[in-house]
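**Q** Here is a sequence with its predicted model. Questions after.
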Amino acid sequence: MRQVFAPLVLPDASDRYRSGSGLPGPDYWQNRADYSISAHIDPASHVLGGDETITYTNNSPDALDVLWVQLDQNIYKDGARAGFSNPERHPHHTDGMVIERVEVGEAAHRQAVATLVSDTRMQVRLPTALAHGGRVRLHIVWHHTIPGVWGGRTAVTPVRDGTIFEVAQWYPRMAVYDDRRGWDTLPFLGQEFFLDYGDFDYAVTVPWNFTVAGSGALVNPAEVLTPKERSRLDAAGKSDTRVMIRTAEDVTDPASHLARAGEKTWRFHMTNTRDVSFAASDAFVWDAARINLPPVAPAPGMKPVPRLAMSVYPREGIGPQAWDRSTDYVKHAIEYFSQQWFAYPWPNAVNLGGHGAGMEYPGIVFDGWEDHGPELFWITTHELGHDWFPMIVGSNERRNAFMDEGFNTFIDVYASDHFNHGEYAPKSDSEFAPKTGRPAEDILPVLTDPQAPTLMTPSELVSEKYRHPVTYFKSAYGLMLLREQILGPERFDPAFRRYIASWAFHHPTPSDFFRFMSSETGEDLTWFWRGWYFENWAPGYALDSVAAAKDGGTMVVVRNTGKLLLPVTLCVTYADGSHEDRVVPTESWYLHDHVTITLPDGKRVARAELDPDHKLPEPDRTDNVRDVSVP
């Protein structure tokens, strides 16, 4: 037991930046990146070109002589590191992100700067170091070919009426400079991303017959939408059921567009986000309904507008148990997560029916137009749940995927229970319950596998075999154990809400989470962090004996045989049919491997059982029950 209860040294020490309570410290700082981007799609060549300005603010105490920029599209270059580490994920090759020009300075005083590209990173050497509190404007002109049909995080998908461009991780993005590592420049190998927050103004120029759906608010509807489409959007803002903005008939009707030649530029604004993404197509059906949340602050020069749940998809996705219900799922997810955990901060939430990536970005998620039934509900809810983890609570997905996928899987399990009186409950897709849908049983293959990685294993070192069982399922189930078996909802829920609010739009580490939950709930959880996150331990309990006590009553001896010392319920059934539960707490095992529980005299015990409801993930239950006869 000394190993189980020994002090745990967390990876990151507390200091003035990150307090011992798990909260941001008094000197916590975070840099900021604001973006202005103009992009253009050539549908014939699949080339996306852009001209962007990044306004980077250095809030760190350090002077920065260089900046590091992420070029995720270089993952598709022949010879990229990702091609060796995960060749099955990246079958398509392109020239990657072609950098045409890099300059720093204000409009009339720009100067070219030296750069060095290394795989999916680019170092920008500043002519003058950027001091604390300083700001620099970085100008980059670039282009790349969108890989297709499927390129990992972005795609060109042909459908019956045209082509869907799913555009993600598409522009040069600032790497994070923080108090943990300085520049966090892990190469992009396919496992998500880590970004600072800022405001985005981005414009996408496409052919006249394309519709664009993107992160944030559309700020020029009069320039890209017909009066009928704008009227329908207005109606959607007053409706709890979906309103068709573009119908199946509109898809093949040129008159349904504002123009019939040339190009249109769609402009979007999003405040305080770590990323933006969009989809563009000449084949979109589009519907929307209001989200019942207060209006967000509008973009500059715009009036407040209702927040909308939206779905865009090709005609092939239409169906009563398919994309006809998507917007209901979007609306429920945003409203439920807002009520339960933290209010959704952005104007719209979009579900895209495209190739079927099952991938999330702030305000928009990429799902599959072929999804239907429970699968469409589960994938929609899960991907939208990522707006909370890691889009609001900005953990480092590239290093600690369990704080992203697992935390999100945890919240969407309860969303499945909540939707339409449990229509799709329990959540039983492969992300959470690979076999039976009973978590305590489904986790056993992980807990009994000596090759299974721990939750603290760096993201890129978790093989595909273990990615869902460990990163998604074990992480989510760990939070369920905390909520339902260790702390109880009355302690867990307020603490988890405050964790989200305290780290919203910031960058927590696993150490911050562990410290916060122990401090806020008033429980020393060191033993649980060690056993569930740093190790792969399982609980084990046995009923050694049930016997009459010398002075009357009954003595039940419970023995501990495992290392994950979860509170365990002893259920005693008396001969008269009555029941009594006793909870054996974790502290019982501080100095002993067994405890004796004395039951009062006067009732004859017929049966004793440990964990009668099978709530604990115990591999061996053969010694958990005793049928007895005590005189």
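**A** Received, thanks.

**Q** Every contact and neighbour count from this point should use C-alpha atoms.
**A** Will do.

**Q** tell me the contacts of the residue positioned nearest the centre of the chain?
**A** Centroid-nearest residue in the chain, with C-alpha atoms, centre = their mean: residue 386, separated by 3.2 Å. Residue 386 makes contact with 360, 361, 404, 405, 408 under the criterion C-alpha atoms under 8 Å, 6 or more residues apart in numbering.

**Q** isn't there a helix covering the last one?
**A** Yes: assessed by DSSP: H, G, I helix; E, B strand; the rest coil, residue 408 belongs to a helix.

**Q** Can you report how many residues lie near it?
**A** Neighbour count of residue 408, defined by other C-alpha atoms under 10 Å: 24.

**Q** For residue 390, see how far away it is.
**A** 8 Å (C-alpha to C-alpha, to the nearest Å).

**Q** Kindly report the same for residue 328.
**A** 23 Å.

**Q** Residue 287 too?
**A** According to C-alpha to C-alpha, residue 287 and residue 390 sit 27 Å apart.

**Q** So those two - more neighbours on which side?
**A** Neighbours of residue 287 and residue 390, each counted by other C-alpha under 10 Å, are more numerous for residue 390; the result is 29 against 26.

**Q** Residue 536: which element?
**A** Following DSSP states H and E, there is no helix or strand that holds residue 536.

**Q** so where do the helices sit in the stretch 301-450 of the chain?
**A** 326-340, 373-385, 405-418, 439-442, 444-447 (DSSP state H, counting those that start in this stretch).

**Q** and the comparison structure, right after this:
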Amino acid sequence: MKKLNLLGGILSLFLLIYSTPAFSQQGKDNNQKDFSEFMDRSGNSYRTASGKPGEAYWQNAADYQIDVTLDESNHTLSGKVTITYTNNSPEKLDFIWLQLEQNRFTPTSRGTLTTPVQGNRYNGDTDGGYDISNVSSKVGPKGASSSKHLIDDTRMQVWFAEPIPAKGGKATVSMDFSFKVPQKGMDRMGRLKVKDGWIYAFAQWYPKVAVFDETEGWNVEPYLGAGEFYLEYGTFDYKVTVPYNHIVVGSGKLMNPTEVLSKELQSRYAKAAQSDETVYLVSPEEIKNTSLTRPKQDGMITWHFRIQNARDAAFATSDSFIWDAAKINLPSGKTALAQSVYPMESNGQGAWTRSTEYSKASIEYYSKQWYEFPYETATNVAAEINGMEYPGLNFCHYNSKGEGLWGVTDHEFGHNWFPMIVGTNERRYAWMDEGFNTFINHYSSNAFNNGEYPSTLNQTRRFNGYFTSENREGIDNYPDVTDTRNLGMVAYMKPAIGLVMLREYILGQERFDNAFRSYIKTWAFKHPQPSDFFNHMENVAGENLSWFWKGWFYGNGNIDLGIASVQPYGGNYLVNLVNKGDFPMPVLLEFTYDDKSTERVKLPVEIWQRGDSWSYLHKTSKKVTGVVIDPDKVTTDINLGNDSWPIEVYK
């Protein structure tokens, strides 16, 4: 009876309080909207809720055999491609789509017509494009041939006389193609005139299969400019015929060194493959000394390359290359070859003479830290390209020097992990390739040569001018839509800073590294979607991070944590905190005592679930003389004025 009377009294008090006019008009607000899911991340048979490929996951494959010849007098490349396509999907395919990216270099291409009048980084020549002939397609080794195809801008649809069977059906497509090599190739490929001749940088040089997946079907976004690539994996076996005095370097392994290198050059090549120091294959003094370096002295010669389990291939050729190389040491005990080719204009210890040193260090660091480099060679090519990556091969600007050359070399080689190993859709989700790569570059730069070239992300708040700009854009913008003036932040810096905060401030290094390494290993040579990344990081790290993905990756708001006051409280201290930002964050506090010692306390993000203020009782027998939020300045908190108490101590 007494218990019932007590409960009745509590109920009466509750009704009295919450029946007043102030409370009858609205309920108490909370921040659950900040912690709720922002996209459907539930699993299915294709992609699990734990961020792994499901039991029904599939992806198609494309193997390429290509044979091309360079006509240096007319600057044209011509040849034949044969594609063997494997349909692992659960549906029959009546046709496949291919990308014809050289068709961007025409006056009426979508890319040309959507380039601003004032131009941008992705300007390109408009007197090129493919000449395609002898198209033939068939299903299986004995299928009927078809020549039916349709070309629209940078896409090509190839039809078959019968559907490609599901779950392993194979088909072949072959065609002849040629194109004029652009001099200005949208900062991704092209040709450069140097004192001793021409340098040809070949990318987007062959018709390539578009991706067919279970989330979009055919991924057929046109090639406009900023949007990069999304490609199937396979084996590339390609032959390049060039004048006898050229050197060719390409993605993958050189298959016929005895046919294209003199005995002296073969000896140097073998020496470089065993040397941790850079070895000249062709020295600056030997650029034109073909009798020493080439096996023949007239006509044409064919270089043969192969790369396996790759999503693309690129190559470069010139009669003006200095060529050097060194050994790459991999964690498994295997080795690979780092090599650089560059003209006399790029020579020098302050410039490209250190390129192979940079390349070797970059590949070795990422292999040890994240996942082992899978290809036989890592080649850096000097060209008139600010920086562009392909499997095992980069194009970097021939005028780059010192810190700039390190930065671009390290960045482009970092792309071997994103998107070459982890095969994301760059045309849609640039942040999963550029952002993740910029993040791993941060640590590689700090590690190289005891910090010779420190990372720009060591000071994340240097970018706060952008974060408070009215013209800022969100990470989730597609690259072709993003203002090119913002692309560096949207695709590169902001997602990289987000991962730095996740590793150094939110999860801690061990939990983050376990999850990130697992993500790379799980999705190596596969096609993850954004939700796969979010789910995998959460499941391995053991943390619900919806609030962070939503706030940082799919929002455009800012961080502003503050200390409202610090006051004595029963022999201890009460720290009153406020969140004036647009999404929640954990709060790392550093207390300074009168004996000059310090102590750190981390409050979980859940303190903001009920509202935007929180009081923390700090128990200590010492006298507190100062308190500061985020003492290492890892987060991009936009308001330093409320980060410390008393304010004057932390000016």
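**A** Cool, the structure landed. Owing to the predicted nature of the structure, the values given are computational and were not obtained by experimental measurement.

**Q** quick one: TM-score?
**A** Here the TM-score for the pair of chains, by TM-score structural alignment, normalised by the length of structure 1, is 0.94; 611 aligned residues with a C-alpha RMSD of 1.9 Å.

**Q** secondary structure element for residue 264 of structure 2?
**A** According to DSSP H and E, residue 264 of structure 2 maps onto helix 263-272.

**Q** and the top strand by length along structure 1 with helix 326-340, angle?
**A** For structure 1, the strand with the greatest residue count under DSSP state E is strand 348-361. Strand 348-361 of structure 1 runs at 90 degrees relative to helix 326-340, counting by axes from the mean of the first three to the mean of the last three C-alpha atoms, to 10 degrees.

**Q** Which part of structure 2 matches strand 348-361 of structure 1?
**A** Aligned by TM-score structural alignment, strand 348-361 of structure 1 falls on residues 377-390 of structure 2.

**Q** tell me how far the ends of that stretch are from each other?
**A** Length of stretch 377-390 of structure 2, first residue to last, C-alpha to C-alpha: 12 Å.

**Q** what span of structure 1 lines up against the helix holding residue 264 of structure 2?
**A** Taking TM-score structural alignment, helix 263-272 of structure 2 hits residues 227-236 over in structure 1.

**Q** Which positions within stretch 473-481 of structure 2 qualify as buried?
**A** The neighbour-count check on stretch 473-481 of structure 2 (16 or more other C-alpha atoms under 10 Å) flags 473, 474, 475, 476, 477, 478, 479, 480 as buried.

**Q** From these, which land in strands?
**A** Counting by DSSP E, those contribute nothing to strands.

**Q** quick check, nearest of the residues you listed to residue 267 of structure 2?
**A** residue 479 (46.0 Å; C-alpha to C-alpha).

**Q** Quick one: map residue 522 of structure 1 onto structure 2.
**A** Using TM-score structural alignment, the partner of residue 522 of structure 1 in structure 2 is residue 542.

**Q** Against residue 350 of structure 2, how distant is its match?
**A** Using C-alpha to C-alpha, residue 542 of structure 2 is found at 46 Å from residue 350 of structure 2.

**Q** Past the biggest helix by length in structure 2, which element shows up next along the chain?
**A** In structure 2, ranked by residue count with DSSP state H as the criterion, the top helix is helix 2-18. Tracing the chain past helix 2-18 of structure 2, the next element assigned as helix or strand by DSSP H and E is helix 21-25.

**Q** Kindly state which residue of structure 2 is aligned to residue 403 of structure 1.
**A** Aligned by TM-score structural alignment, residue 403 of structure 1 pairs with residue 432 of structure 2.

**Q** quick one: the helices in the stretch 451-600 of structure 2?
**A** For the stretch 451-600 of structure 2, the helices defined by DSSP H, counting those that start in this stretch occupy 464-467, 487, 494-501, 509-522, 530-541, 546-548.
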